[in-house]
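K.L.:
Got a predicted model here, sequence first, then my questions.
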Amino acid sequence: MPTKDEDLNEAIRALGQLFLAKLPAKFLEIETAIQRFQSTPEDRENFSLLHRSLHTMAGSAGTFGFPEMGEQARILETQLKNYVAGEVWSQSARDAFCDQVRNYLTVARQRAVETSSSIAGTSDFNAEQDISAVSMAPPVKKIVYLVDASEEVKHEITQQLEQFTFFVESFSCLQDLETALQKQIPAVLIIDTDFDSVHLAGTNEVMRLRMTGYALPPTIFISDTNSFDSRLHAVRAGGQAFLLKPVDILVLTERIEEILAHNYPRRYRIMIIDDDTELAQYYSEILKRAGMITEVLNDPELVLEQMASFRPELILMDVYMPNCDGVELSKVIRQDPSYLDIPIIFLSSENDLEKQIAAVKVGADDFLNKPIEPELWISSLSSRAERYRALRSLVMRDGLTGLYNHTAIKEDLIAKMSSASRDVTSVSVAMLDLDNFKKVNDTYGHQIGDQVLRTLSHLLRQRLRKSDVVGRYGGEEFVVIFPNTTAEVARLVLEKIRIAFNKILHVAEQAEFSVGFSAGVADSRQTTNPDDLLVIADAALYRAKHAGKNQVVLGVQ
């Protein structure tokens, strides 16, 4: 006779198969909505139907193993929101948007066909596989339109941005931009304010396109003129950034990433503690649909062990549990200094005010009463988790690069190796060191040296998986942790990053220059001790330096 857990897994698997079976109907619904939207745009019900269809796909596709399908639907939904909010689109802009949706459907249908058999035939299909798929997904090249009359400017920006996984299409005249927008809306538009030496020509063209009805992407203006007038017109044209030439590529890439990040949900790590398995799984599914990562714990006795490996940003628990109630469990958690600041939220049907106050007194941060509307519940958890993340970042992050600091990266390595040991998987660690960095500081100054450090840190974040972790170990030395990865694979990944970094030109007053790095890689097959693993990787780094630098070497025990 199947257990409750087996029933739950089967139910989740069945939901996945049901979603897959309904995909053709969902695609048809979007296709019908786009036809109505294109033929009779004056009918508000038509674009409401299209928006609702895209919104539904954006919220559900990722949950059942189609993260890219969900993300693309979310991008289209965001564009349509501007139209729903009153933005005026021309007929050509509507047609271009409709073509984007049809292209999306073509790719989505093919993706569904390719993966249907594997998802339908996997007996242990569950929501956690979806989280893994998202975190392990390789970086996707994002399309950027670059409009500038100068071939030199276009070449320099294009060459540099391509090292950060952007695909750049450049245009030399404003008319070409309008033609391109009719075919495809890019992720970001970069345009010169004073196009072809005509003051505010680029800014005025963007304003004209918006007034004509084009659904323009986030826009970054670049300019030779640092005047209030130029900056004001850029703001009025809807610009989200204004950068002076010569453009600092690192600043440009960081601004692009910040802009694009607003299109995606913040993936907070939430631990759910409840002895009611089905109810805990229900909470988990709701939070995952809101873009969060969850860990369900039904046995309170395992809380410290699970927290060490999962590292939650918020704990959600019921007040009443057998053997150890929520109040007692809060005290146990708060005994560990590492968890003094982690938010603890009680979700319970308990209406007794005195008991609620007692729960808060022992260290809980909030008490939410059941039943509660999911939107209010998610909003409350998100605000608490965001505050914790921000405060934690101040303690754990390096101020210059934004990466984990020395202490934090070592703690993460311990947690990753502990998890790998339980799951019988490999975790790799790499030690990176910039080559001839003292010479860079001595020749170009420490400010330029800091720029080099930030560039490497940004490139590592761009090129690595979301599940990989990067830290600044000290000075010009970095550590990268690769979960579920052998040293051989990690070395190949770092080789590609090394080549890309070596192509990036750093700009100083005296000249343009490039920098390389050396690295050593080891993995947990060589040792299960985190400190020893770092020693092996460091020894490999030492060999790379003495073998000529600018190379990646495997560690030997």
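P.N.:
Everything's here; your move. Numbering: from 1, shown residues only.
K.L.:
rest of the way, CA atoms for contacts and neighbours
P.N.:
Noted.
K.L.:
So Lys549: helix, strand or coil?
P.N.:
When classified by DSSP: H, G, I helix; E, B strand; the rest coil, Lys549 comes out as coil.
K.L.:
what's near enough to touch the closest residue to it other than its chain neighbours?
P.N.:
Nearest in space to Lys549, with sequence neighbours left out and distances taken as Cα to Cα, 6 or more residues apart in numbering, is Ser518 at 5.5 Å. Ser518 makes contact with Leu432, Asp433, Leu434, Asp435, Leu541, Ala544, Lys545, Lys549, Asn550, Gln551, Val552 under the criterion Cα atoms under 8 Å, 6 or more residues apart in numbering.
K.L.:
how close does Ser518 get to Ala96?
P.N.:
47 Å (Cα to Cα, to the nearest Å).
K.L.:
Identify the residues contacting Leu20.
P.N.:
Ala112, Ser116.
K.L.:
Would you confirm that Lys370 contacts Phe346?
P.N.:
No - look at Lys370 against Phe346 with Cα atoms under 8 Å: they stay out of range, at 10.1 Å.
K.L.:
doesn't the residue nearest to Lys549 fall inside a strand?
P.N.:
Yes - counting by three-state DSSP, Ser518 falls inside a strand.
K.L.:
Quick check: it vs Asp538, distance?
P.N.:
Taking Cα to Cα, one finds Ser518 at 11 Å from Asp538.
K.L.:
before we move on, what about Ala33?
P.N.:
58 Å.
K.L.:
List the residues that contact Arg397.
P.N.:
Residues counted as contacts of Arg397 (Cα under 8 Å, 6+ apart) are Leu403, Tyr404, Asn405, Ala408.
K.L.:
what separates the nearest residue to it once chain neighbours are set aside from Leu534, distance-wise?
P.N.:
For Arg397, ignoring the flanking residues on the chain, the nearest one in space by Cα to Cα, 6+ apart is Tyr404 at 4.5 Å. Note on Tyr404: its distance to Leu534, by Cα to Cα, is 16 Å.
K.L.:
repeat for Leu316
P.N.:
Distance from Leu316 to Leu534, by Cα to Cα: 35 Å.
K.L.:
Okay, one more to line up with it:
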Amino acid sequence: MTSHGPAGPAGARERGISEDKRVAALREVALAGARTIADRVAALAAACAAIAGTVPWTEAAGSRVAAAAGLARQLAGSAATFGFPHVSRVAASLETALQGLIRRRQPSGDDLPHLLRLVDALQSALLRSPTSARIAAGGPTWQPPPVQGVYLAAPAGRLDDLRLLVTGLGFSVVAVDLDRPDALPRQVAALVIDAAERLDMAKIGPLLGRGPTILVADQIDLDARLAAARCGIDAVIPQPVDPGELAEWLNGFIGGASEQPYSVLVVDDDAVIARAYSAALEGAGMVVETTCDPAEVPALIAAHFPDLVLMDLQMPGISGIELAQVIRQSRRFLSLPIVFLSAEQDADRQLVARRFGGDDFITKPVDFEWLIRLVRLRAERARSLRSAMEHDSLTGLLHHGRFKDKLQHELERCRRTGAEISLAMLDLDHFKRVNDSYGHLAGDRVIRALARTLRVRLRRIDLIGRYGGEEFAVILLDTAPTGAFTAIDQVRQAFAQQQFREGDRTFRVTVSAGIASSRAHRHMNELIAAADALLYEAKRAGRDAVFVEGVSELAPEPC
């Protein structure tokens, strides 16, 4: 999707957080890495000198050789990343020499003098190297944040129909004549273009490049789709427009999910390298969790569910390939991107890694700018695919199964940290009458309007799902029932004031809700049952109300 890379609105926002901060973070990574490489060279030189001075050769000397080989392996992997390629090559030769000593169990001939010559070469390589890593040049310039709301561009005779369709989905709109591209801002949150009967790319071209774009047209064939793709259009929908598909695209563009920073789990047995990757990615606006222990990875993924795992291929104890196989044993993580970091050049070995769960390779030494771009690209793509799989097509909210997964995850967090969540169950009042009186298309508009009201009125951190039919559910994070009541009752009041139109008739719809707390119900099914029971108490009490467990003094205000 062309509008969402580093040059698109999401990328501009991430770089706009602070380009200076990003560059400063990379510079700090480089300087810290340079200091670490010098320390590691000194430690490896001392270890090798001790080995060369061991007379007579004992079993304890063999243990020191194994430890030194580990130091050499770490140095070979980290030195090139921090801008010391000569140090990396000599360290790799040292590791080979030390591994030879381990296999032979006793030094012979020129083994120990050769080891000392390599140590001299290592120290000389350090002196010839730069004192800091490569600092990448700044990226694209900061762009202003996009104007919120959906912009519409269509021929004058079709603007009203398009406006009615998009407002019916619950979005605020600004309509612009197709022949007036100058009326559009430079950046928009989303743009819908109705090309009408004939797709004229010369006319559409001046409208493009302002944000995520959806093209609607009467005639859509492969040539039209190719032309749209080449111009950077994100989605193409033929007439008559499927409202559900249009709503899903718009929710994806401006529903708020894309503004959440990407989350990355970094797995590397070298703590210095792990911190370096973490600093580089955090400087680009991402949230990073790191571990040097492969055994911790399954639990960390289950606890944080990152957008991407960045993992060293060669690790002691558990290899990256083995760890990828373990991750893929859970169906929840089949789509989780795994990017391997490796000096591996063998195509067959890379193919084996991909076969067992790897999605991509970054070859060491790692260029931090390239790392940031690839991780962002992979995480964005994964998030888009996951969103399509996890969200209800009519409303763009979490579907039933994924919502329950999120609820279980949050209850586990509450048990670990002592936090509290509130669960609200909401149901449209007399919804069958809406379908019977005004038709199912009108009913769909009502469902989408409530979904939109929930997204607008609640916090971005709150989790909203379409639980089934006309029933919705909300997880209000770190919120007691009294606070949840205030939020959900504001939703109730705002929704009751919305007016719907079907032909020449207008109507309103109300919603009822029940709220229960994780403090009283620690298990998922109990919490759902409690909130559902309160919802039906609100229904029996006359509807258009919010009932909260154990808080009888709270009463909904009249609209």
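P.N.:
Here it is on my side, so go on. Fair warning: this is a prediction, and the values are worked out from it, not measured in the lab.
K.L.:
After superposition, what's the TM-score here?
P.N.:
Once superposed, the chains reach a TM-score of 0.59 (TM-score structural alignment, normalised by the length of the first structure), with 392 aligned residues with a Cα RMSD of 4.7 Å.
K.L.:
Quick one: the strands in the stretch 1-150 of the first structure, in order.
P.N.:
142-147 (DSSP state E, counting those that start in this stretch).
K.L.:
Which of Lys370 and Phe346 of the first structure has more residues huddled nearby?
P.N.:
Phe346 (25 against 12; other Cα atoms under 10 Å).
K.L.:
The second structure: which residue goes with the more buried one?
P.N.:
Aligned counterpart of Phe346 of the first structure in the second structure: Phe340 (TM-score structural alignment).
K.L.:
Are we agreed that its match is in a strand?
P.N.:
Yes - under three-state DSSP, Phe340 of the second structure sits within a strand.
K.L.:
Looks like Gly59 of the first structure contacts Glu68 (just checking).
P.N.:
No - if you go by Cα under 8 Å, Gly59 of the first structure and Glu68 don't touch, sitting 11.7 Å apart.
K.L.:
Need the nearest residue in space to Leu434 of the first structure, chain neighbours excluded.
P.N.:
In space, Leu434 of the first structure is closest to Phe517, 4.2 Å off (Cα to Cα, 6+ apart).
K.L.:
what sits against the one you found?
P.N.:
Residues counted as contacts of Phe517 of the first structure (Cα under 8 Å, 6+ apart) are Leu432, Asp433, Leu434, Asp435, Arg498, Lys549, Asn550, Gln551.
K.L.:
again, but for Tyr320 of the first structure
P.N.:
Taking Cα under 8 Å, 6+ apart as the criterion, Tyr320 of the first structure is in contact with Gly326, Ser348.
K.L.:
Leu441 of the second structure matches what in the first structure?
P.N.:
By TM-score structural alignment, Leu441 of the second structure lines up with Gln447.
K.L.:
separation between its match and Leu505 of the first structure?
P.N.:
Applying Cα to Cα to Gln447 of the first structure and Leu505 of the first structure gives a distance of 15 Å.
K.L.:
Please say which of the two ends up with more neighbours.
P.N.:
Higher neighbour count among Gln447 of the first structure and Leu505: Leu505, with 17 against 10, using other Cα under 10 Å.
K.L.:
what does the more buried one align to in the second structure?
P.N.:
That one, Leu505 of the first structure, aligns with Gln499 by TM-score structural alignment.
K.L.:
now swap in Val101 of the first structure and tell me
P.N.:
Residue correspondence to the second structure (TM-score structural alignment): Val101 of the first structure is left unmatched.
K.L.:
Please apply the same query to Thr294 of the first structure.
P.N.:
Using TM-score structural alignment, Thr294 of the first structure lines up with Val288 in the second structure.
K.L.:
Which secondary structure state is assigned to that match?
P.N.:
Going by three-state DSSP: Val288 of the second structure is strand.
K.L.:
which residues does it contact?
P.N.:
Ser263, Val264, Leu265, Val266, Ser278, Leu281, Glu282.
K.L.:
what's the angle from the helix or strand where the third one lies to strand 338-342?
P.N.:
Yep, that's Leu265 of the second structure we're talking about. Using DSSP states H and E, Leu265 of the second structure sits within strand 263-267. Relative orientation of strand 263-267 of the second structure and strand 338-342, computed by axes from the mean of the first three to the mean of the last three Cα atoms, to 10 degrees: 40 degrees.
K.L.:
compared with the first structure, how much does strand 263-267 of the second structure deviate?
P.N.:
Its aligned residues in the first structure lie a mean 2.0 Å from strand 263-267 of the second structure after superposition (mean Cα distance after the TM-score superposition for the first structure).
K.L.:
what packs against that strand?
P.N.:
helix 271-283, strand 287-291, strand 308-312 (3 or more Cα pairs under 8 Å, 6 or more residues apart in numbering; DSSP states H and E).
K.L.:
Mind listing what's buried along the helix or strand just after the second one?
P.N.:
Using DSSP H and E, the helix or strand that follows strand 287-291 of the second structure in sequence is helix 297-304. Using 16 or more other Cα atoms under 10 Å as the test for burial, helix 297-304 of the second structure gives Val297, Pro298, Ile301.
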